[in-house]
Structure formats: C-alpha cells, structure tokens
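Student: would you be able to build a 3D model of this:
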Amino acid sequence: SAGNTGALMAGALMVVGRIKGIKRPALAPIIPTRTGNMLIIDAGSNTDCDEENLMQFARMGSIYCSYVLDIENPRVGIFNIGSEPGKGNEVTKKVYKLLELSDLNFVGNIEGRDIPFGKADVLVCDGFVGNAILKSMEGIALFLLDMMKEELMRNWVTRMCALVLKDGFKRIAKKMDYSEYGGAPLLGINGACIKAHGTSNAKTIKNAIFQARKYVSGGVIDYIHKEILSGVDISG
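Tutor: Got it, this is the predicted structure:
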C-alpha cells in the first residue's frame, strides 16, 4: 500500500495481527549507502519505545537482512549522538548493554554522519528519530541532485562535461531513487505487509510486489516465530 502509514498499520493488525511475542510491529525501509544498503528500524510506526521494543526491532531487522537482503551476519547498530558506549538517553544506554550481551553482530553506536558510509546493516532507533533520518536523507538527496543539475547546465562547457558524465549520474540517480527499493516492510506483522512511498509510481508498486514475494519466500515470519518458540528471547 502507498496509503497512510497509520491506517495501514491498523488494517494489518486487524486483518492478520502481529506475530505472537512481538510487542510492536516496526516500519523498516532500506536506504542506500556508500557500501550497499542499510535497514532503518523503526521509521515511523512507534514514536516512543522502550528497550524491549528496540531489542525486538534489532532482532527482526537482522533476520530480514539475512533472509531477504542476503547479508551474512548483518551488523547491528544503535542510532545515537556519539559513538561512545555511555552516550544517549537511558533507553539507548540500556539497549547498548543488552545488544553487547546478545548473539547479534553488534557494532555499537552509529552517529548521523556515519549513516551514508554504511557502518551498519541494521540501524535501530525509535520511529520518531527514524522518520526524521529518512525524510532528511530524502530531502538532502533531492537537493544535491537539483544543485548538480543546475550547475551542470550553467554554460556550454559544463553542459559538455555533463554529457561525458551522463552515465555516471544516471547510476547515482538510480541508486538514490526510492522506486528501486519498492517499499518498507512492516516487520512483526503476521504476514507480508509492504508500505510504499506516498508518491509511488507503477515501477515502485512492481518492486514492492517483488519485495513481498521475497519476504514470503525468505521465510522471515517463520524465522521470527522459530526464535521465539526455540526459547530465544527476541527482546534480548
């Protein structure tokens, strides 16, 4: 769906419900980085979270990266205002300690400037922070592309340079195009639920359908179930 996120969440909870043992489902979009892609969880579903919620987000994000994005032993980081272990509020400090003790591939705190360089595969945060990160990066990408276009069209010399560099710019634009990624899964829902961008086109919806198919074939829901049923505390 490319509709309202809150309505989609409410509908998903009513129709298929949440996976047993999961406290809150989370929106998990993929963003491009210098080294590949990064999953942000949560990106708008839950504005206030405790340490148990964030630990569940970390687990679900790691499973999704493993079985849908084909990332072996995904690196998990917490978004924070500094890289040192003692940084952040009480919740992030508690989550840091819990992740250190977990079996996840925890890489520590991730600052805002580290995000574009892909220092983690899964970035854990509450929905308020995650949505701000997502919208800020989207705005910066559009700003940079517009500014580059304006400068390259300034005179005949820059136009010639643009012609030479056209293929490179197309590759950059493709990597930053949200339609290439389909949408963001609602992890924790007991079914495949993909939230597409509000301005989605046919290409976006097509990729979201392919994404949902891989979500199901990858067995993400089953793996989350198995972690709970096998006695692994998904909250840490």
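
Student: C-alpha from now on. contacts and neighbour counts both.
Tutor: Fine.

Student: beyond the helix or strand harbouring Met38, next helix or strand please.
Tutor: Here Met38 sits within strand 36-41, counting by DSSP states H and E. Sequence-wise, the next helix or strand downstream of strand 36-41 (DSSP H and E) is helix 51-67.

Student: which helices and strands does that next one pack with?
Tutor: strand 36-41, strand 75-79, helix 90-101, strand 122-124, helix 220-229 (3 or more Cα pairs under 8 Å, 6 or more residues apart in numbering; DSSP states H and E).

Student: can I get these in TSV including distance to Ile115 and mean neighbour count?
Tutor: Formatted as TSV, the helices and strands packed on helix 51-67 follow (distance: least, Cα to Cα, whole Å; neighbours: other Cα atoms under 10 Å):
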stretch	distance to Ile115	mean neighbour count
strand 36-41	8	25
strand 75-79	9	25
helix 90-101	17	17
strand 122-124	9	30
helix 220-229	25	17
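
Student: please give the structure of this sequence too, so both can be compared:
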Amino acid sequence: MTDQVRIAIDAMGGDHGPAVVVPGAALALRERPGTRFLLVGDEAQIRPLLEREPALAAASDVVHTTVSVRMDDKPSQALRSGRRTSSMWMAIDAVKSGRADVAVSAGNTGALMAMSKICLRTMAHVDRPAIAAMWPTVRGVSIVLDVGASIGADAQHLVDLSIMGAAMARIVLGIERPSVGLLNVGVEEIKGLEEIKAAGRMLRELGLPSLDYHGFVEGDDLGKGTVDVVVTEGFTGNIALKTAEGTAVQIGRYLREVMGATWMSRLGYFMAKGAFAALRERMDPRRVNGGVFLGLDGIVIKSHGGTDALGYARAIGVGHEMVSHDLLARIRDQLALSQEAQTAAAALPGPAPDAAGPP
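Tutor: Presented below is the predicted three-dimensional model:
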C-alpha cells in the first residue's frame, strides 16, 4: 500500500466549486491524515476558504487559474477553450506529470472523460475507458460499469470491463475473487445480443483466476446484489443509473407525502423515526459518491456535480483507496494474464474434422 497519497483537485468543478470542494477536502483529510492536496483553481476564491481549515492549508498547495469548464460545455468546446489552462485539465495533467497520484473533479463528465483520455491515454490492450460506479444493493454494494463513458461494446471490450471491474471490487469490497455478471435481457445463454453472448463464452473459456464468472444477470439483479460486479456497455449502464437515481427520489417523495397525509401517519412517522433515519442513510447517494475512470493510464475520480462536502469527501476517499491499493498495477497484471490466456487459446489446434464429412 502507498503510504502518502497526493490528490489533485479540480476546485472549480461542479455546481458549487470551492465552496463545497474545500470543506470536502478538509473532511477527507480528517479521515485520512497524511494526505497531500493540490488545489487547482481561482486562488482568490480558494484562499479564504483555506483560512478556515488550517490543517488542510498546511497539507495543500494551490495552483492558480481562472479558467474553468462549465457544466453545460460540450467536450469539444471544453477542449478548444480550456485545454491546458483550465482547472480540470491542470488537475489531470498533475497525475500525468507525477505531481499527483489521482485527480478528482465534480465537473462536466463528458469534458472530464475527453480530457482524461487525451492527457493520460489508455492502458495497453484497452481501447476505451469506462466509468465504474458503486451501486447500493440489499447485500451492501456492487460495482457497475460502464455507466456512461462510451456507447456500444464488442465482446473483447466487455471482457476487459469485467477484468477492470473485478480489480476495483477487490479493493472496494475486499473480495479476492469477485463474482462478475453480464447485464442482459435474460439469464438464458441463448438470449441477448451476439456481443454479450460472445463475451460470456470468452469469460467461461478463459477461466480467469481474478474473477468468478457468474453468467448473465438481469436488471432486477442490480438492486439484489446478485453479483459483486455488473458489466454492461455505457448506454445501457447510464440509463440504468439514471433510472435507479430517479426511482430513489420517487420513493422518497412518496414516503414524505404518505407520512404527512394524516395525523395518524404523522404519529406513525414519529414512532418509527429511527427506522426512517436508517432508511434515509442507506439511500443517501453521498455514501457511494465517486465514479472511477477505469482503463486510463492514471486514476481519475468523478464526483457528482451537485453533491455537498460529505459527498465530495467520499469521492476523495475512493481515489485514496484506488491509489493506496495500487489499482493500476492490479488492472495491468490481470489484463496481461487475459491476453496470455487468449493467445494460448488461439494457438491450440481446432477440432478434428468430422470423418463422415467432406474431405
């Protein structure tokens, strides 16, 4: 494990900028003493907030820039107008140059992914990066990827996602051989797109020691926590993520309406207040804030743009864990083993021709 983790922060990213980022970093520092921070953004806004957090000020360096990526900027616009001078780019570049171990931003997701891919590049044997998210389940937490980095995936990409997701699960969940499932329209092997069925065959045949391939899983398995890692392509994954977030908001509103409808329901709420508080905590999206960009030659964490200081601290904590447990080395090792296994399988002779068939 790495002793000291250096975290570069896009202080201007997100809906609230330094007003949330700085208190979030201070909270993260209290949880993980010894962390060093590189705060990138408008020094005139950052310094007054640092004065309220002397411990964070002592553990931080500030890199000044007044250029920031807006939340509604298209990735192409952000690259043209903010490349190399924006707080987002400079935080990512700190990872590339070795001044930081991980970059954290609550900014524009598309711009963050585009800049990260251009600045850091992808790992060997990885065509496209993915966003991996922690997903609350009835069993605890699962890892789901890709939740929006790119649209579409061939069989090899789904296999790579499985390997990368399993590497993250070993760190986050502490499971040596995480179970992995491919999200599909049914659990039967004959169902689904050809790419998904081909990926399933590849995972079964490879028999990778780093993961336990469960098979296909369906949408309701996400909440059940049927497997430790759920793999899908980015279009489907993003729809699933937004649907789950919307459903959580919907249930919360239903509960508030029902609990306040009559004096009897209000009394019932008062009697069960502790239980509702526990439910609210389990449904709190801040607990699982922080998406990991997997497949890059560097670690980048995406925080939800509208989160508060607690949620931002959780995103920083995810980055800290990924660095401390050497996520990149784990992924590289497992991808290399997968390539070796596929090369060996391709070198094997094919099945003997049928004697009764044509010559």
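
Student: let me see the TM-score of these two.
Tutor: The TM-score (TM-score structural alignment, normalised by the length of structure 1) is 0.94; 235 aligned residues with a Cα RMSD of 1.6 Å.

Student: which residues in structure 2 does the strand holding Met38 of structure 1 align to?
Tutor: Counting by TM-score structural alignment, strand 36-41 of structure 1 falls onto residues 140-145 of structure 2.

Student: just to revisit the earlier point, in JSON lines: the helices and strands packed on helix 51-67 of structure 1, plus distance to Asp114 of structure 1.
Tutor: Putting the helices and strands packed on helix 51-67 of structure 1 into JSON lines (distance: least, Cα to Cα, whole Å) gives the following:
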{"stretch": "strand 36-41", "distance to Asp114 of structure 1": "11"}
{"stretch": "strand 75-79", "distance to Asp114 of structure 1": "10"}
{"stretch": "helix 90-101", "distance to Asp114 of structure 1": "17"}
{"stretch": "strand 122-124", "distance to Asp114 of structure 1": "11"}
{"stretch": "helix 220-229", "distance to Asp114 of structure 1": "28"}
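
Student: out of those, nearest to Val15 of structure 1?
Tutor: Counting by Cα to Cα, Val15 of structure 1 lies closest to helix 220-229 out of the helices and strands packed on helix 51-67 of structure 1; the figure is 15.8 Å.

Student: give me the angle between that closest one and helix 51-67.
Tutor: Helix 220-229 of structure 1 runs at 130 degrees relative to helix 51-67, counting by axes from the mean of the first three to the mean of the last three Cα atoms, to 10 degrees.

Student: residues in contact with helix 220-229 of structure 1?
Tutor: For helix 220-229 of structure 1, the external contacting residues (Cα atoms under 8 Å, 6 or more residues apart in numbering) are 19-21, 60, 63-64, 67-68, 188, 190-191, 233-234.

Student: tell me the most packed of those residues, by neighbour count.
Tutor: Among these, Gly188 has the most neighbours (other Cα atoms under 10 Å), with 28 neighbours.

Student: wait, what's in contact with that one?
Tutor: By Cα under 8 Å, 6+ apart, the contact set of Gly188 of structure 1 is 18-19, 22, 24-26, 60, 221.

Student: which of the residues you listed does structure 2 keep?
Tutor: Retained in structure 2 by both residues aligned by TM-score structural alignment, their matches' Cα atoms under 8 Å are the following of the contacts of Gly188 of structure 1: 18-19, 22, 24-26, 60.
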